[in-house]
Each structure stands twice: as structure tokens, then as C-alpha cells.
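[1] Prediction below, plus the sequence it came from.
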Amino acid sequence: MVLSPVPGGSTVDAVLDQLQAQISDGSWPVGRRIPAELELAARLGVSRPAVREAIRALTHVGVLEVRRGDGTYVRSTANPRALLRRLARASIRDTFELQLAYDVQAARLAARRRTGADLARLEELLRARDEATEADEFGAADAAFHLGVAEASGNPLLIEAMRFFIDRLHESMRAIRLDREVPEAGPAAHRAVLDAIAAGDPQAAASAAAAVVEPTLAVLESLAAREEAAAAEKSEAGAGR
């Protein structure tokens, strides 16, 4: 299959579709080095960041492998598009439910395994989060702190899962910063997570991590229940006409 320009206005999904098609039809077999980002961007008629994001998504699910200084290689012919679509369509509530699971275990492990370098980096990431003002900047800084906790866990699978998930968390936190109806945990709650990790207290770290997510999740669940009730009421009213 030959790569063709992506229609204007298309998302990264369109780039993913083309890259996956090259792999699925055997044009790029396992072990093959794929074209460089710059070449792919030119052939697809898209920005280099769009290509980079698509490659990163396929790398996180094991389809591609990036070898520093060498290039990107096909690692598997499996098609992860269903998983990627579900992730893209996940609600903010779905995102926070998953974040709760990741964050609690990441904090627990980080309290056991963190190094001095980990703590210094987490301090910097927390400072950046506290100082962020614009919604997009805040979303990125919040996601970076949570990823930093996962990286301090020392669990390679948890780290990769969190890296795969982090863009969705970034977007969710950006949306929450713009929506005053949904609260987000402030500096004190995040400081409690870092303090417990620094103290080497796994249980306190896990509890603090849960306390960061649970209040926001409770409001999201309440809003979802309200929307479901309104939809059911509207449906019943329509059926009674």
C-alpha cells in the first residue's frame, strides 16, 4: 500500500490509520525500519508533531519500537486501533477512574523505591504545577507530575502504561480547569503525596494519591448520574406523547 496525503483537518487518527495499514498489509514487515518522521510528514501532508504522536501511540502498544540513534522499527503486526479509539472516546469520568487505579499504586511503589534524584525531580514538577496558570499549561504540568510519580515507582510496565495514558489525562485536566463546576485537587493535596513518598510511607502515599482523585471523581459521577436521569426523563416524556 502506498502512503497518500491525509485530508485537510484530519486528526492524528488519520495518520494512525495509514501507518497501521502499511504494517497490516505487509508493506512494512516486522523488523523493518519505517521512514523518518520528516519523510512521513511530507508524504502524508501533515505536521511532524502529528506523525510523532501517531508513532508514539503505536510504540506504547508495542507495534513500533523506537531505537535511539537508529530509527523506528516494526515490532508487531497486531492492530491496536480498537484500543486507541476507545481511549480517544473515553469520558473524563472514565479517565479519572483509571487515574485513581494508576496513581494509588504508583504512589505506593514510589514511597518504597524513590531515589534522591526522583524526589528532586518531583519537587520541580510540583512547583511547575503550582505555578501553572493557563488551562493547557496546567493540564500539561499536572500530567507531568503524575507521570513523575509513576516513573519513581520503578515498575517499567506501570511507567509505560502511564505514558500511554498521559495525553488523555492532560486533556482531562485542561477541561476541568476550564469548568468551574468540577473541582480539582489543589497544591496541598499534591504536596501530601510527595511528602508521603519522601517519608517512605507507602500506605500514606497511597491514601494521599486517592485523596487527590476521589473528590473530583465523586463530582463527575454525580454529574453523570444527573445527565442520565435527565435523558431518561426526556425519553419518558417523549414516549408519553
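    Here it is on my side, so go on.

[2] alpha carbons only for contacts and neighbour counts from here, please
    Fine.

[3] Asp94 versus Ser207, what's the distance?
    Distance from Ser207 to Asp94, counting by C-alpha to C-alpha, to the nearest Å: 20 Å.

[4] Count the neighbours of Ser222 for me.
    Neighbour count for Ser222, taken as other C-alpha atoms under 10 Å: 12.

[5] host element of it?
    Using DSSP states H and E, Ser222 sits in helix 202-239.

[6] Against Gly200, how distant is Arg108?
    9 Å.

[7] more neighbours, these two?
    Arg108 (26 against 18).

[8] list the contacts for the more buried one?
    Ser153, Ile197, Asp201, Pro202, Gln203, Ala205, Ala206 (C-alpha atoms under 8 Å, 6 or more residues apart in numbering).

[9] Okay, one more to line up with it:
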Amino acid sequence: MAPLRPSPLVEQAIAHLREQIAAGHWPVGAKLPGETTLARDLGVGRSTVREAIRALAGAGLVRARQGAGVFVLAAEPDEGWQDRLRRASVAEVYEIRMMIEVGAAELAARRRTDADLLALDRALAARTAAVADGTDEQFIDADIALHAAVVAAAGNPLLADLFAGFVPVLRDGLLDLVRMIDARADDAVHGAAAHADLVEAVRAGDPAAAGAVLTAELRRTLAALDA
């Protein structure tokens, strides 16, 4: 390995070590050279090597074994959840969204509080206004906010966090969909009534109705995505 040039040395060390691992110079299961050897080969200090190894361990590429050294675990870094979401298609996100949201709507119908119902009414009113007078971005944001309010009414913070993780990918995909098929015009005919029915099902404490309404609405959008 050639000595590194000054600049962000830790980042350069990470990049060089990753390249060596990916190229099979140190295959999975192999032990890396010691800090002193790596520091000499890379032309950096041992503290820089130590930070680079720590970053590689965080990416799932290596693991330090007490008293034994640092060993290669994988040739490619672990892919995080957000990275997977960014690569997913909107249809794939929608399929998972349906699984999460339908169950959340059923829970919301059982658990909703007065504060939840107030939030749902406000979100529905904002969505209705955005259909008529908002931009495409405002319409999509209002639609997502209503769905987020339903998920929040389920009273399970983990569900809310899962849904929030989908929002950036979902928003981009829905904006593309709105522009392709004029979904706002279609919403004036069908979507507004469906979302009003969803809120009323939650208000009435009817889990079956809430789940059925949301299933039908999400399947309708999924069909448009598959078209």
C-alpha cells in the first residue's frame, strides 16, 4: 500500500483498508496486520489506524477479538435500513406500508383518544383543503400527515417510528405518481370520501371497518403504481 497524502487521513485510511478487504487481500476470517504495521504501510499514526478500524467495525467489516487481534467479518459493509429504503421501489414500500398501516388503523379504532380524534379531524380538513387549493407537494404532505395521525392514534411509538422511516421515499414516489396520473383529480372523486370514512371508522371504534377502508384505499394506489 502506498503512503497516504495529508488531508482527512482517517477517511483515506478507511477507504484504503476497505479496498484491500473488498479486493480479497485480507479475506473473510483473516487477521489484519497490527496497528504498527498498518500505520507504517499507510504512512499515518497509530491513532489514525485505530479510528479507521473502529469505523470498519461499525460497518460490520471487521471485529476486534480481545488479545487476538482484528479479524475480517465481511467483504462488503452492512447495509442500513435507510439505505435499503432508498433503493426500494415505491411499490415495495407500499406493500410494507399496507402491512403496517392496516394493523395500525385497527389499533387506532380501539385505542383512539379525544386528542387523537381532534388531530385526525384537523389532518382530514388540511388534506381536503390541499386537494382543492394546494400544490402537489402540499397535497402529498397533507395526505401523509393524515396517515401519520392514524398511525399515531394506534398508541404504539414503534409503529409511528416505522411509518416515519418510510416517509421520505414515500413522499418522492407519491409526488411522481400525482404528476403521472393526475391523482388529485381522482382523489376529488374517490379518495376524499375514503379518507373521511377512515376517520369515521376510527371515531366509531370499528377496527374491521377502519382496516377495510384503508386496505381498499392503499390497494387502489398500489394498483396505480403497478399499472
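    All right, it came through fine. Predicted model only: the values in this text are computed from it and were never measured.

[10] picking that back up, which other helices and strands does the helix holding Ser222 of the first structure contact?
    Packing partners of helix 202-239 of the first structure (3 or more C-alpha pairs under 8 Å, 6 or more residues apart in numbering; DSSP states H and E): helix 92-113, helix 187-198.

[11] Figure out which of those helices is closest to Glu134 of the first structure.
    helix 187-198 (15.7 Å; C-alpha to C-alpha).

[12] C-terminal to the longest helix along the second structure, what's the next element?
    In the second structure, assigned by DSSP state H, the helix with the most residues is helix 157-181. Downstream of helix 157-181 of the second structure, the first helix or strand assigned by DSSP H and E is helix 183-186.

[13] Now that next one: buried residues?
    Neighbour-count burial for helix 183-186 of the second structure flags Ala183, Arg184 (criterion: 16 or more other C-alpha atoms under 10 Å).

[14] Report the distance from that helix to the chain centre.
    26 Å (C-alpha atoms, centre = their mean, to the nearest Å).

[15] can you check stretch 170-182 of the first structure too?
    15 Å.

[16] what's the answer for stretch 214-221 of the first structure, then?
    19 Å.

[17] Residues touching it, excluding its own?
    Ile92, Arg93, Phe96, Glu97, Leu100, Val182, Pro183, Glu184, Ala185.

[18] biggest separation within the residues you listed, which pair?
    So, those by C-alpha to C-alpha: farthest apart are Leu100 and Val182, at 16.3 Å.

[19] Centroid-nearest residue for the second structure?
    Gly165 (3.6 Å; C-alpha atoms, centre = their mean).

[20] picking that back up, same list (the helices and strands packed on helix 202-239 of the first structure) but as a markdown table, adding distance to Leu122 of the first structure.
    As requested, those are exported to a markdown table (distance: least, C-alpha to C-alpha, whole Å):
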| stretch | distance to Leu122 of the first structure |
| --- | --- |
| helix 92-113 | 11 |
| helix 187-198 | 7 |
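
[21] so which of those helices comes closest to Val149 of the first structure?
    helix 92-113 (6.2 Å).

[22] just to confirm, which helix or strand has the closest residue to the residue nearest to the centre of the second structure other than its chain neighbours in it?
    Distances taken as C-alpha to C-alpha, 6 or more residues apart in numbering place Gln82 nearest to Gly165 of the second structure, at 7.5 Å, with adjacent residues excluded. Per DSSP H and E: Gln82 of the second structure is located in helix 81-87.

[23] residue furthest from the geometric center of the second structure?
    The second structure, farthest from centre, C-alpha atoms, centre = their mean: Arg40 at 40.8 Å.

[24] counterpart of that one in the first structure?
    In the first structure, nothing lines up with Arg40 of the second structure, judged by TM-score structural alignment.

[25] Provide a list of residues in contact with Arg40 of the second structure.
    Arg40 of the second structure touches nothing, counting by C-alpha under 8 Å, 6+ apart.

[26] Please list all residues in contact with Glu217 of the second structure.
    Gly191, Ala194.

[27] Okay, it and Ala64 of the second structure: tell me how far apart.
    From Glu217 of the second structure to Ala64 of the second structure the distance is 50 Å (C-alpha to C-alpha).
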